[in-house]
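Engineer: coordinates for the following, if possible.
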Amino acid sequence: MQGKKRKVVQAVSYELVALLFITPAMAWVFEGGMVLSGALALALCLVAMVWNMVFNSLFEAWEKRRRNPRRTLSRRVLHAVTFELGLLLMTVPMLVWALNIGWWQALATDFSLMLFFLLYAFVFQWGFDLLFGVPSATLVKTTA
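Structural biologist: Purely as a prediction, here's the structure:
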């Protein structure tokens, strides 16, 4: 699976699985109930899904221009870290507003989520590549 279809399937499946993890965790930590936690988790996931599609398009374009476009361990780590840092900039203000907490508490909360998602993004993307194959941009080009 390649192209836009791959990006949509990857982003949607990533966020759906994430919702299964973060909704009950947020309900437990913030004692806000499943409805509030679910609504906030859904909003965070929607932002993350859009960012995911934009980020992966940019990252794959960057990979394509590399001399060796293969997805190595270090490239997978770079992918996960830069994705999460970009997302952090967008979600901290959402946490401040939705949970009515201070900026430092929201940053700490988001950082905790980021640590979970850092590992989750790494494992999920690797598993997704194993199930559906790597993007065509990362395949080694051979000269004939």
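Engineer: hey, let's count contacts and neighbours off CA atoms from now on
Structural biologist: Will do.
Engineer: could you double-check that M114 lies in contact with L88?
Structural biologist: Yes. Using Cα atoms under 8 Å, M114 is in contact with L88, at 7.3 Å.
Engineer: between those two, which is the more surrounded one?
Structural biologist: When neighbours are counted by other Cα atoms under 10 Å, M114 comes out ahead of the other of M114 and L88, with 21 against 17.
Engineer: list the contacts of the more buried one.
Structural biologist: M114 makes contact with 84, 88, according to Cα atoms under 8 Å, 6 or more residues apart in numbering.
Engineer: that one and L78: what is the separation?
Structural biologist: 14 Å (Cα to Cα, to the nearest Å).
Engineer: list the buried residues of the longest helix seen in the chain.
Structural biologist: Ranked by residue count and defined by DSSP state H, the top helix of the chain is helix 33-64. With burial defined by 16 or more other Cα atoms under 10 Å, the residues of helix 33-64 counted as buried are 34, 36-38, 40-42, 44-45, 47-49, 51-53, 55-56, 60, 63-64.
Engineer: check which element follows it along the chain.
Structural biologist: The helix or strand immediately downstream of helix 33-64 is helix 73-99, counting by DSSP states H and E.
Engineer: following up with a second sequence; could you model it the same way so I can compare the two?
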Amino acid sequence: MGIVERIFHSVLFEALAVTFSVIGLALFTNHDVAALSGTMIVIATMAMCWNYLFNMMFDYFVQGEKILRSLKTRIVHVVLFEAGLLLVTIPAMAYLLNVSLLEAFVMDIGVTIFVTIYAFLFNLVYDHARVWVVTGHIETAK
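Structural biologist: Next comes the predicted model:
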């Protein structure tokens, strides 16, 4: 995956993640949608930078066709990604929403659980769609 495609992948992923996260947080918290939107855009920007760097490092260590990655590899990928991201997003969320670190932790864990499932499904679909776009047919894991 080249630089342009990595950027496309990250932007598409984050745009959808922000939209779904704001909707979820608005349903389960008393925060204003505008404040949540601004916060999630900041978090998404942090996540895009981390996404780019993390996936470059992950691809360096886990080589081969992404379409052939096992379920175990995909789970390790998303857990490591989200754990690294939490280290910086909890303080940012606390500051931007003017809440305690504990409240930010609870909110961020909710978003992280959602985004973890979303990331797994997004990347699975993206990898298969990418193969279909590039080759004209769908590959399956062996």
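Engineer: TM between them?
Structural biologist: A TM-score of 0.84 describes the superposed chains when it is computed by TM-score structural alignment, normalised by the length of structure 2; 130 aligned residues with a Cα RMSD of 1.9 Å.
Engineer: where do the contact lists of M114 and L88 of structure 1 overlap?
Structural biologist: With Cα under 8 Å, 6+ apart, M114 of structure 1 and L88 have no common neighbours.
Engineer: what's the distance between the closest residue to W50 of structure 2 other than its chain neighbours and H128 of structure 2?
Structural biologist: For W50 of structure 2, ignoring the flanking residues on the chain, the nearest one in space by Cα to Cα, 6 or more residues apart in numbering is L85 at 7.0 Å. Separation of L85 of structure 2 from H128 of structure 2 (Cα to Cα): 25 Å.
Engineer: quick one: V29 of structure 1 from M49 of structure 1, how far?
Structural biologist: Distance of V29 of structure 1 to M49 of structure 1, computed by Cα to Cα: 23 Å.
Engineer: related to what we said a few turns ago, for the residue nearest to W50 of structure 2, grab the count of nearby residues.
Structural biologist: By other Cα under 10 Å, the residues close to L85 of structure 2 number 19.
Engineer: now the angle from the one helix or strand I23 of structure 2 maps to to helix 33-61?
Structural biologist: If you go by DSSP H and E, I23 of structure 2 is part of helix 3-28. Between the axes of helix 3-28 of structure 2 and helix 33-61, defined by axes from the mean of the first three to the mean of the last three Cα atoms, to 10 degrees, the angle is 140 degrees.
Engineer: biggest helix in structure 2, by residue count?
Structural biologist: Per DSSP H, structure 2 has its longest helix at helix 101-135.
Engineer: what's the angle from it to helix 3-28?
Structural biologist: 140 degrees.
Engineer: tell me how far the residue most central in space within structure 2 lies from D59 of structure 2.
Structural biologist: For structure 2, A119 is the residue whose C-alpha lies nearest the centre (Cα atoms, centre = their mean; 5.1 Å). Taking Cα to Cα as the measure, A119 of structure 2 and D59 of structure 2 are separated by 16 Å.
Engineer: likewise F122 of structure 2?
Structural biologist: Relative to D59 of structure 2, F122 of structure 2 is positioned 17 Å away (Cα to Cα).
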